[in-house]
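In: Provided below for reference: sequence and predicted model.
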Amino acid sequence: MEILIPLLIILAKIVGLTFMVVLPLVPVCVYFERRFSAVIQDRVGPNRVGIPLTLFGGKKDIPLFGIVQPVADAVKLLLKEDFTPTNVRTAFYWLAPALTIVPSLVTVCVIPFGSPLTVNGEEIKLVIADLDVGPLFIFAVSSLTVYGITLAGWSSNSKYPFIGGVRSTAQMISYEICLGLSIIPVLMWYGDLNLSNIVEHQSKNGWLLLPFWGESAPWNNGGDYTAWLFWFPAVIAFLIFTISIFAETNRMPFDLPECETELVGGYHTEYSSMKFAMFFMGEYAAMVIGSALIVTLFLGGWSLGPSFDQWSAGLEIGSVGIGGLLGLAVFMAKLIVFILFFILVRWTVPRFRYDQLMRLGWIIFFEVALINVFLGALVIAAPHLGIVITLVGAVLLAAVSSALIWVLKVSDKREDPNTGLLASN
């Protein structure tokens, strides 16, 4: 019995957080994508797909603002013919969609969705696996997604899917390096790899991008401005990490692996029915997890400030503390706002060329993220080094950064637009 109760709690968290929180967000994202893009393009989005009462003898359907559109999409994909071309490598062709969606769902395990619930005095964390290596686990598992995309392109035995798979391999490997480097200053600042502890720290001492309460505020720590100075490397890390998430999830303006103007549909051109839907779900699930990690590391996770967190922690219904459910609501609100930002970027920023994509990842983000690691370390160590050593370190960092930028500028020679095939025109 002592073993059964913890197992039931773990099972409840897996079912609740994965299949009742993250997976339902996928059709919600699809609906938001359709409606938001319609607003941006000044057209009518889905606004009539609702409850079809006329099918059951009613006089009028209930439109419900078109929110049943994701259900219609799912039914359409389920009823389409599950066609497998004869020239594909069948085993890998069937395996690829699963390798795309499964890693995205497994990474949910370490995301803290809310503050702990209290049941009969026992604390239950709203995280499936409270690992001490949360970000490393996410990077390790999510990197497996590239195998699914690469296998999809290779196993299709078709030119355009293969090109899409190769593109995705180069793109995801390039930007995973930027992702890892960009959060090193953040992890140095927290001194912890446990995502739950990171959110707790932000709840008490200010969000990383809003250090205005707790020990981060100078008026509460005796005039120490370290947290405010660290805001600059934190913003650089936030920008690199966010843009790299766009590239990791193959979202515009980095959707080169599935660029329809060049590759028909990219690595999933030969897929149909639910196999195609699994690629679709994997992309949106990765977008949700990427947004959740950004919210957790930079924007306080489930925290809404110390006043709200302390007030919600004391809310109880009988012997059950429900503060964690309010934290879950706060986390979901932040998550949806960031998902809307993803959608806004997709429909407003034009697609990069592939050489621009690689240049941004290897020549710009890689070097900037590396310099930012030293900048973050200098800010963190400055109170212990003294003014003179800190200034010397800042001058050395500026000199090395300037030299690196000069070398990159000299070595990165771009082709003259009047050469090549167009030279004679």
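Out: That came in fine, so what should we check first?

In: For the rest of this, base every contact and every neighbour count on C-alpha atoms.
Out: OK.

In: is it true that Ser244 lies in a helix?
Out: Yes - counting by DSSP: H, G, I helix; E, B strand; the rest coil, Ser244 falls inside a helix.

In: I figured it hits Tyr175, correct?
Out: Yes - Ser244 is within contact range of Tyr175, at 5.6 Å (criterion: C-alpha atoms under 8 Å).

In: Comparison target below:
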Amino acid sequence: MSGLTITALGTSTAGLLPAWGVPEYTVADFSDTTWWLVLIKAIFIVLFLILSVIMALWVERRALGRMQTRHGPNVAGPLGLLQAIADAGKMLFKEEIWTKRSDKFLYFLAPVIMAFAAFSVLAVIPFGPNVNMFGHSTPLMVTDMPVATLYILAITSLGVYGVVLGGWSARSTLPLYGAVRSSAQMVSYELSMGMALVSVFLMAGTMSTSEIVASQGSVWWAFALAPAFVIYLISMVGEVNRLPFDLPEAEGELVAGHMTEYSSMKFGWYYLAEYINMLNVSAVAATMFLGGWHAPWPFSHIAPLNDGWWGMFWLIFKIWVLMFAMIWTRGTLLRLRYDQFMNLGWKGLIPVALVWIVLVAVMRGVQTWVSGSWLVLFTVMLAVVILVAVVVYLVATPSDQGEEEGVDPDAPFDAFLGGYPAPPVLGQKLPPSPRAGRAKVAVTAVAETDETIPAIQEDSND
């Protein structure tokens, strides 16, 4: 295999697992890469993302249709495969609408920022090892750097501006609400997402994406760092505003959130960026926790299936497994209330992530003077204990509405008890509506008027 071997990473995985027939993993080597090869790979990334979004739209509609006992798209092309292309054509030729009060420059710039940030993430994701391309040995990635993961976090943070500016520049109420929600949501869940990745940095000893992939030769970090992996999975769904966390564009409350006042391809750029971001967070999860482009066990021990162009197949396969999990989540779970969603991030994920970082740091310190595969067993047991503690905490936490048992039926109902408007629980009754009293008075007044008019007429006739 070409490129640098995993030994270049020092002791990043030493002592974690016994190396029983572990294949030799490599990191990227750009010494023979030319500028036109970089250009070819960049064009491939753009085309891959656009075609993947078209396929994701079809897969999501068909999958949700099956989950909801309906057909889904089945008219445009065989099995409805051309439905996404038809929708793209509709957006291209739709009439452009510009709101009169909007800030025209920022109104146009916002979706451009969103799309630019979405297309930039995969530049540092390794799709495979060094391969022979037009007589040159080059890795299947556009570029790599010592702080590649920080680059990913910075680009995803830049996408927040596209959402916030889009809602603010429209000068409309519902888009502004969606923008404010999104800024709080994305900042909150970027914190937990970044903390989940810190434990990977500690164990791999690097922030380079290709080196992080190479460091998973003995064990995937999804198993050795299970709590961090779970935190990342939850955070990535909140980061891309997908159900049950699609609060910035909740259809029942905000119509379409920050995109309400957009039409045609300005709306299309937002729509495209949403699905590209789903691919991005899935690719980052596969790279950081699921071995990247390496084949899963036992295929990893078959040399031809764990090298060369096969790396693209395995990475794309892992991306689509995570994509389908997000689609499945959308078809299964209900939308959370906004206060529940923020509590989950600030009171659940972030504290657990901080505790886990400390434990991993302590483990790395212990590993410098104690070696042995028992550390893996210790890590797994610790992960199980923390996961059980989190589940118990979430299940045992009382609801804002209180327990349904023991509710006094005669107690006055307070819809804002607990700090958020809520319907009555079983046993409680709604207080009498003041409108009902006003309506009764109005009906009585009308009846009295109807009786008074004939009497006045008789008096006038006399």
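Out: Yep, that arrived. Bear in mind the structure is a predicted one, so any value in this text is a computation, not a measurement.

In: Could you pull up the residues touching Leu122 of the second structure?
Out: 45, 280, 283 (C-alpha atoms under 8 Å, 6 or more residues apart in numbering).

In: all strands for the stretch 51-200 of the second structure, in order.
Out: Secondary structure of the stretch 51-200 of the second structure (DSSP state E, counting those that start in this stretch): strands at 130-133, 136-139.

In: which stretch among these comes nearest Ser371 of the second structure?
Out: strand 130-133 (32.4 Å; C-alpha to C-alpha).

In: What residue in the first structure is paired with Asp246 of the second structure?
Out: By TM-score structural alignment, Asp246 of the second structure lines up with Asp255 in the first structure.

In: Tell me the residue in the first structure aligned with Val142 of the second structure.
Out: Aligned partner of Val142 of the second structure by TM-score structural alignment: Ile128.

In: Excluding residues flanking it in the chain, which one is nearest its match?
Out: Cys109 (4.8 Å; C-alpha to C-alpha, 6 or more residues apart in numbering).

In: separation between that neighbour and Leu126 of the first structure?
Out: 10 Å (C-alpha to C-alpha, to the nearest Å).

In: so which strand or helix has the spatially most central residue of the first structure?
Out: Among the residues of the first structure, Gly290 comes closest to the average C-alpha position under C-alpha atoms, centre = their mean, at 1.1 Å. Per DSSP states H and E: Gly290 of the first structure is located in helix 273-298.

In: Could you verify my assumption that the match of Asp246 of the second structure touches Ala247?
Out: Yes - using C-alpha under 8 Å as the test, Asp255 of the first structure is close enough to Ala247 to be in contact (7.3 Å).

In: rewinding a little: any chance of the strands of the stretch 51-200 of the second structure in CSV, with mean neighbour count too?
Out: Listed next are the strands of the stretch 51-200 of the second structure as CSV, based on neighbours: other C-alpha atoms under 10 Å:
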stretch, mean neighbour count
strand 130-133, 17
strand 136-139, 22
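
In: Now whatever residue of the second structure lines up with Pro112 of the first structure: closest residue in space that isn't a chain neighbour?
Out: In the second structure, the residue matched to Pro112 of the first structure (TM-score structural alignment) is Pro126. Residue nearest to Pro126 of the second structure in three dimensions, not counting chain neighbours: Met141, with 4.7 Å by C-alpha to C-alpha, 6+ apart.

In: Thanks again, I'm all set now.
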